[in-house]
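A.B. asks: got a sequence here, can you model it:
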Amino acid sequence: MPFINVEAHLPGITGLLEYRKESAQPIRDLTQILLRGPSSLTEGERELIATVVSSGNQCKFCTTAHTAAADLLLGETKTAQSVKEDIETAPVSEKMKALLTIAKLTGQSGKLVSDTAIERAKSAGATDIEIHDTVLIAGLFCLYNRYVDGLSTALPDSPAYYDVLADRLVNHGYTRLPQGYDHLKK
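C.D. replies: Here you go, the predicted structure:
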């Protein structure tokens, strides 16, 4: 049960973002830029960063949502599951292994990101902007994870909700739907 009164038909982050739209807007804008804006990292790779951080933070809602979005973007379900289990054996490039490791470290504490981790990423071909955006995405998802869990938001009634959410994230991004979310009421 959520600690504050949010709309019951909006589990997870959506209910919180709707609760206080004025604080939600800059968060949504930053998320849209980082996860859907121009980047040398694919949208699927950026969703993997969100997945790894959320999984490390044990945020069930965010982990499930971003796993579903990554799966949809990648067109398969193995990669997101693999990066949650063991980045080093996951079917991603060496550059992504290095960036996902930086993301995971950032999720635990920014101070854990070492010269060695950064050098590994650069040696694998990561650019400064890719390293920057990886750390910023990781930090942003720490915020989301703590926001969702710190206010004890509800989980969806049905696992199918995550497929609908993934479709919305992939096809509409992180901006608020122009029509709002009343259509999700049961």
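A.B. asks: for the rest of this, base every contact and every neighbour count on C-alpha atoms.
C.D. replies: Will do.
A.B. asks: nearest residue to the middle of the protein?
C.D. replies: Central residue of the chain (C-alpha atoms, centre = their mean): A50, 2.9 Å from the mean position.
A.B. asks: from D115, how far out is that one?
C.D. replies: 22 Å (C-alpha to C-alpha, to the nearest Å).
A.B. asks: for D163, see how far away the residue nearest to the centre of the chain is.
C.D. replies: 16 Å.
A.B. asks: what do you get for E18?
C.D. replies: E18 is 20 Å from D163, by C-alpha to C-alpha.
A.B. asks: residue for residue, what is the longest helix this protein has?
C.D. replies: When the chain is scanned for its longest helix (criterion: DSSP state H), the result is helix 128-150.
A.B. asks: buried sites along it?
C.D. replies: 130-131, 133-142, 144-145, 147-149 (16 or more other C-alpha atoms under 10 Å).
A.B. asks: same deal with stretch 101-120?
C.D. replies: Using 16+ other C-alpha under 10 Å as the test for burial, stretch 101-120 gives T101, I102, A103, K104, L105, T106, G107, Q108, V113, A117, I118, R120.
A.B. asks: try stretch 79-91
C.D. replies: For stretch 79-91, using 16+ other C-alpha under 10 Å, the buried residues are T79, A80, Q81, S82, V83, K84, I87, E88, A90.
A.B. asks: these into CSV, with extra columns for distance to L177 and secondary structure?
C.D. replies: Below are the buried residues of stretch 79-91 laid out as CSV (distance: C-alpha to C-alpha, whole Å; DSSP: H, G, I helix; E, B strand; the rest coil):
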residue, distance to L177, secondary structure
T79, 29, helix
A80, 26, helix
Q81, 29, helix
S82, 31, helix
V83, 30, helix
K84, 30, helix
I87, 34, helix
E88, 37, helix
A90, 34, coil
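A.B. asks: here's the other one to compare against:
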Amino acid sequence: MPHIALGNESPGIIGLFDYRPETARPMSALAEVLLRGENSLPRGDRELIAAYVSALNDCRFCYNSHAAFAAAQLPEGMDLVEQVRADLGGAPISDKLRALLTIAGAVQESGRKVGDEHIAAAREAGATDVEIHDAVLIAAAFCMYNRYVDGLAALTPDDPADYAVMAQFIVAAGYARDEA
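C.D. replies: Take a look at the predicted model:
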């Protein structure tokens, strides 16, 4: 049960956004740019970064959501998402994505944990400055989103099918919210 009366039964961040649409709009717009906007890093990879950080933060709603969103956009689906969560070093992903996920993991601990060696490894693996920038910002943003959802004890569905339905919507329509 949420810590405050939201006046709706929507799950996770959706319920919080419905409660405060004026804060939802900029937060949704940021997610839209970071996770779906024009970028050389595929959408599925960016969603995987969001899911990975959410797993590190132990945010069940955000992990389950973004794992489903990533799986819907990655050819390897949920198997790959779970492999990354369980063992980043052994997961069958590109060196570039592993380096960006390693940076995201450092950001999750503290922005100051990102060192020159992280950036050098990402560049050596072929990451562009925009991809490095966006990996850092996705990680930082998801630390905020995760704390927002968990800090207000937002409703978290247990049924994976609920997240699959959300994934269909997000993949098709995105994160941007109406200005209503």
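A.B. asks: TM-score of the superposed pair?
C.D. replies: Scored against TM-score structural alignment, normalised by the length of the second structure, the superposed chains reach a TM-score of 0.95; 179 aligned residues with a C-alpha RMSD of 1.5 Å.
A.B. asks: tell me the one of the buried residues of stretch 101-120 of the first structure nearest H172 of the first structure?
C.D. replies: A103 (24.6 Å; C-alpha to C-alpha).
A.B. asks: what residues are up against the nearest residue to that closest one once chain neighbours are set aside?
C.D. replies: Setting aside the residues directly before and after it, A103 of the first structure is nearest to A138 in space (C-alpha to C-alpha, 6 or more residues apart in numbering), at 5.2 Å. Residues near A138 of the first structure by C-alpha atoms under 8 Å, 6 or more residues apart in numbering: I49, A50, V53, A103, K104, T106, G107.
A.B. asks: quick check: the fourth one touching V53?
C.D. replies: Yes: between A103 of the first structure and V53 a contact is recorded at 6.4 Å, counting by C-alpha atoms under 8 Å.
A.B. asks: and the strands in the second structure?
C.D. replies: Along the second structure, counting by DSSP state E, no stretch forms strands.
A.B. asks: show me the helices in the second structure, by range?
C.D. replies: 12-19, 21-36, 43-56, 60-71, 77-86, 95-109, 116-124, 129-151, 160-173.
A.B. asks: tabulate these (a markdown table), appending distance to P2 of the second structure.
C.D. replies: A markdown table is the format used below for the helices of the second structure (distance: least, C-alpha to C-alpha, whole Å):
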| stretch | distance to P2 of the second structure |
| --- | --- |
| helix 12-19 | 9 |
| helix 21-36 | 17 |
| helix 43-56 | 19 |
| helix 60-71 | 13 |
| helix 77-86 | 27 |
| helix 95-109 | 24 |
| helix 116-124 | 38 |
| helix 129-151 | 9 |
| helix 160-173 | 19 |
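A.B. asks: between these, which one is nearest to A180 of the second structure?
C.D. replies: Shortest distance between A180 of the second structure and these, using C-alpha to C-alpha, is found for helix 21-36: 8.4 Å.
A.B. asks: which strands and helices sit next to the closest one?
C.D. replies: If contacts are counted by 3 or more C-alpha pairs under 8 Å, 6 or more residues apart in numbering; DSSP states H and E, helix 21-36 of the second structure sits against helix 12-19, helix 43-56, helix 129-151.
A.B. asks: what would the ones you listed look like in JSON lines with distance to L30 of the second structure?
C.D. replies: As requested, these are arranged in JSON lines below (distance: least, C-alpha to C-alpha, whole Å):
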{"stretch": "helix 12-19", "distance to L30 of the second structure": "14"}
{"stretch": "helix 43-56", "distance to L30 of the second structure": "13"}
{"stretch": "helix 129-151", "distance to L30 of the second structure": "8"}
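A.B. asks: touching, L88 of the second structure and R98? I think so.
C.D. replies: Yes: counting by C-alpha under 8 Å, L88 of the second structure does reach R98; the two are 7.0 Å apart.
A.B. asks: sorry, back to before: got the angle between the longest helix of the first structure and helix 21-36?
C.D. replies: Using axes from the mean of the first three to the mean of the last three C-alpha atoms, to 10 degrees, the inter-axis angle of helix 128-150 of the first structure relative to helix 21-36 is 140 degrees.
A.B. asks: residues in contact with the closest residue to T77 of the first structure other than its chain neighbours?
C.D. replies: Setting aside the residues directly before and after it, T77 of the first structure is nearest to D71 in space (C-alpha to C-alpha, 6+ apart), at 5.0 Å. By C-alpha under 8 Å, 6+ apart, the residues touching D71 of the first structure are G44, T77, K78, T79, A80.
A.B. asks: what's the closest of those to F61 of the first structure?
C.D. replies: Out of the contacts of D71 of the first structure, the member with the shortest distance to F61 of the first structure (by C-alpha to C-alpha) is A80, at 15.0 Å.
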